[in-house]
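pasting the structure only:
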């Protein structure tokens, strides 16, 4: 397959994202006014609670079996390493460039969390169907197994994103909200320990929505800020000399909270149905007695990617208000498209030499391309939910997806050359 053929195939997913993003931006303008701020927030909640869990469940239950989970055991490790190395590099970027505090979680998240879902779902089957593909002459078989790999990657990525990335974004948002509330109510104690009190805020789960989704009315803002600071100042749930068991219980509680988030829960239930034959046969297949459930859930899941992309485009109307240094954009692009792909090649070579990988070259290609993808679209949902850095997120996504059309093509060519 020639370079320009590969370039066309690899560019299609990113161009689709950009076209729908532009449509979302037009819908959010004052002229059309179809996606105002309140509408985007409401749509985000629907994506978070309904669409994304449906997409995770439908994809996993249909394409991934227990045998697949066992034989593809290295893929969750590989995806975990993309988050680990990306998170470390993002942390280094934050420490070196010292951005505004409310951008720290966004920068770390965009460096660590790749688009492990819709890009692969479009890219991999398309490459399989090209003449001269290095993954075999049976294009249909290649596309089918590629779809299974991509769906498994998407589900695993969702679990990591809605646990690790969600907690990074949530902690950053809570910290910024606490500091802002402290300044606005003008506490007399100027030595107020923001870091410690922000950590206390994380235990106030019932107040989470009130903190990250503030009212638009100034009087309600003031009352809310005073409530936040009062809780921070008087809370005694966390002490510096807390016992090991108390810390362990708090850690386990945070893990349970992450598991119970709708997208993660949808992925887990999808794994269970896909890995259990009798449950799978209930909803999957033309003769399944409850196939209408799978069809309905899949119909809901199909709305996830368009809605997320439209919301991302709607946030572009605030680009002029975005306060992000060009150097930060360059740093994120370098991390995602220069450093991480090289790390991915090294990890693939090491795992291959140790005999951890099956012989399928398409599986090897998936492992390497997971290090080369643009930031996860779900980050846009999170910044909207937490009401922190929406404009800056749109700027980062605009540039990273523009560069992705070239970077993903170049690295895809390099990966196939390595595998040939």
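Structure received. Keep in mind the model is a prediction, meaning the values are calculated, not measured.

from here on, just use CA atoms for contacts and neighbour counts.
Fine.

correct me if wrong: residue 118 contacts residue 308.
No: taking contacts as C-alpha atoms under 8 Å, residue 118 lies outside contact range of residue 308: 11.4 Å.

who's more crowded, these two?
Taking other C-alpha atoms under 10 Å, residue 118 and residue 308 do not tie; residue 308 has more neighbours (27 against 18).

contact partners for that one?
Contacts for residue 308 were tallied using C-alpha atoms under 8 Å, 6 or more residues apart in numbering; they are 44, 47, 377-378, 380-381.

structure B:
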């Protein structure tokens, strides 16, 4: 257990150090908010799509699609679990009525991409029982990408109108067909369609150089995304908003403690029912996705709606600071659990 905790701590520490570099760059005036916005757009429209195409095209096969179907289903179930946890947090902490949806949404939607990507790859690279599996990290990235095929539409299709008290028809098409989702579908298509696989993906394929170039571009996603996250979290709001301290703490307990506990129960139930694939990286991704802090895109939604920006900013600051400890702890628990189940 101590070995699992130390491996998890070092993996989380790697993420924290990169985020701190982003904070330092902002505090020294080397980068500013405009640069972070531009870098975020670069990640969204180029770097992340390239990563998804490169990883999914190499991993997707027809035989995998049935097993992978559990990932988007799990994303939908996690959102449902999160809404239940959010309702419990609201009932216990009694935030102002105008902020109850904010608390519920922050419980339901986690940072399902930019934290799981580096954390899962770091755990795969350092866990002793995965030392003989060099492809574990790439499979983890592929699983996270498929998970996001459902989580991203849920975030924008449910979270966006929920925070704005708007009907679903207020959404625009780009909220569902974002560049990463389109890229993930392309990557799956390149992997499972034989003639496309032979043209782009197979060793010696005529257009293999395009996939290789996409892989090189995609390698920059994780450090750049963590730098942006650290830069955004460095700008602490001057006031605490209208949300009481008990609500911030209750939300952190719900998102960072109760949700991972539900994730463990869920994964154990899948294994008991014979629904969990044998690849330990599959279970690790499901477990990590349950333990991440609130989604940073919720702040974008609050800014678009012009309401509760300060409260949401503090929710993200508190969640991410406490997640340093909780992710280290839960990561160790996850690795220990999977080593026992292996």
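Structure's in. What do you need? Nothing here was measured: the structure is a model prediction, and the numbers come from that model.

TM-score for this pair?
Scored against TM-score structural alignment, normalised by the length of the second structure, the superposed chains reach a TM-score of 0.81; 333 aligned residues with a C-alpha RMSD of 3.3 Å.

returning to that earlier point: which of the contacts of residue 308 of the first structure still touch in the second structure?
Retained in the second structure (both residues aligned by TM-score structural alignment, their matches' C-alpha atoms under 8 Å) from the contacts of residue 308 of the first structure: 44, 47.

quick one: which of the contacts of residue 308 of the first structure is nearest residue 232 of the first structure?
Comparing these against residue 232 of the first structure with C-alpha to C-alpha picks out residue 381 as the nearest, at 27.0 Å.

before we move on, the earlier item: which of the contacts of residue 308 of the first structure sits closest to residue 392 of the first structure?
Using C-alpha to C-alpha, residue 380 comes nearest to residue 392 of the first structure of those, at 10.2 Å.

skipping its backbone neighbours, what lies nearest the equivalent of residue 329 of the second structure over in the first structure in space?
Mapped onto the first structure by TM-score structural alignment, residue 329 of the second structure lines up with residue 407. Spatial nearest neighbour of residue 407 of the first structure, chain neighbours left out: residue 337 (6.2 Å); criterion: C-alpha to C-alpha, 6 or more residues apart in numbering.

ok, residue 393 of the first structure next?
Spatial nearest neighbour of residue 393 of the first structure, excluding adjacent residues (C-alpha to C-alpha, 6+ apart): residue 380 at 6.7 Å.

how many other residues sit next to that neighbour?
Residues lying near residue 380 of the first structure (other C-alpha under 10 Å) number 25.

what does residue 25 of the second structure align to in the first structure?
By TM-score structural alignment, residue 25 of the second structure lines up with residue 27.

cool, residue 265 of the second structure as well?
Counting by TM-score structural alignment, residue 265 of the second structure corresponds to residue 346 in the first structure.

what secondary structure does its match sit in?
Classification of residue 346 of the first structure by DSSP: H, G, I helix; E, B strand; the rest coil places it in helix.

how near is it to residue 340 of the first structure?
Noted for residue 346 of the first structure: a distance of 10 Å to residue 340 of the first structure, by C-alpha to C-alpha, to the nearest Å.

for the second structure, longest helix please?
Taking DSSP state H as the criterion, the second structure has its longest helix at helix 309-341.

mind listing what's buried in it?
Within helix 309-341 of the second structure, the residues scored as buried using 16 or more other C-alpha atoms under 10 Å are 309-320, 322-324, 326-337, 339.

show me the contacts for the residue nearest to residue 393 of the first structure.
By C-alpha under 8 Å, 6+ apart, residue 380 of the first structure lies in contact with 308, 311-312, 390, 393-394.

and with 10 Å instead?
Shown in contact with residue 380 of the first structure (C-alpha atoms under 10 Å, 6 or more residues apart in numbering): 44, 106, 110, 308-309, 311-313, 315, 389-391, 393-394, 397.

secondary structure class for the residue positioned nearest the centre of the second structure?
Per C-alpha atoms, centre = their mean, the C-alpha nearest to the average position across the second structure is that of residue 112, at 1.6 Å. Put simply, residue 112 of the second structure is coil when judged by three-state DSSP.
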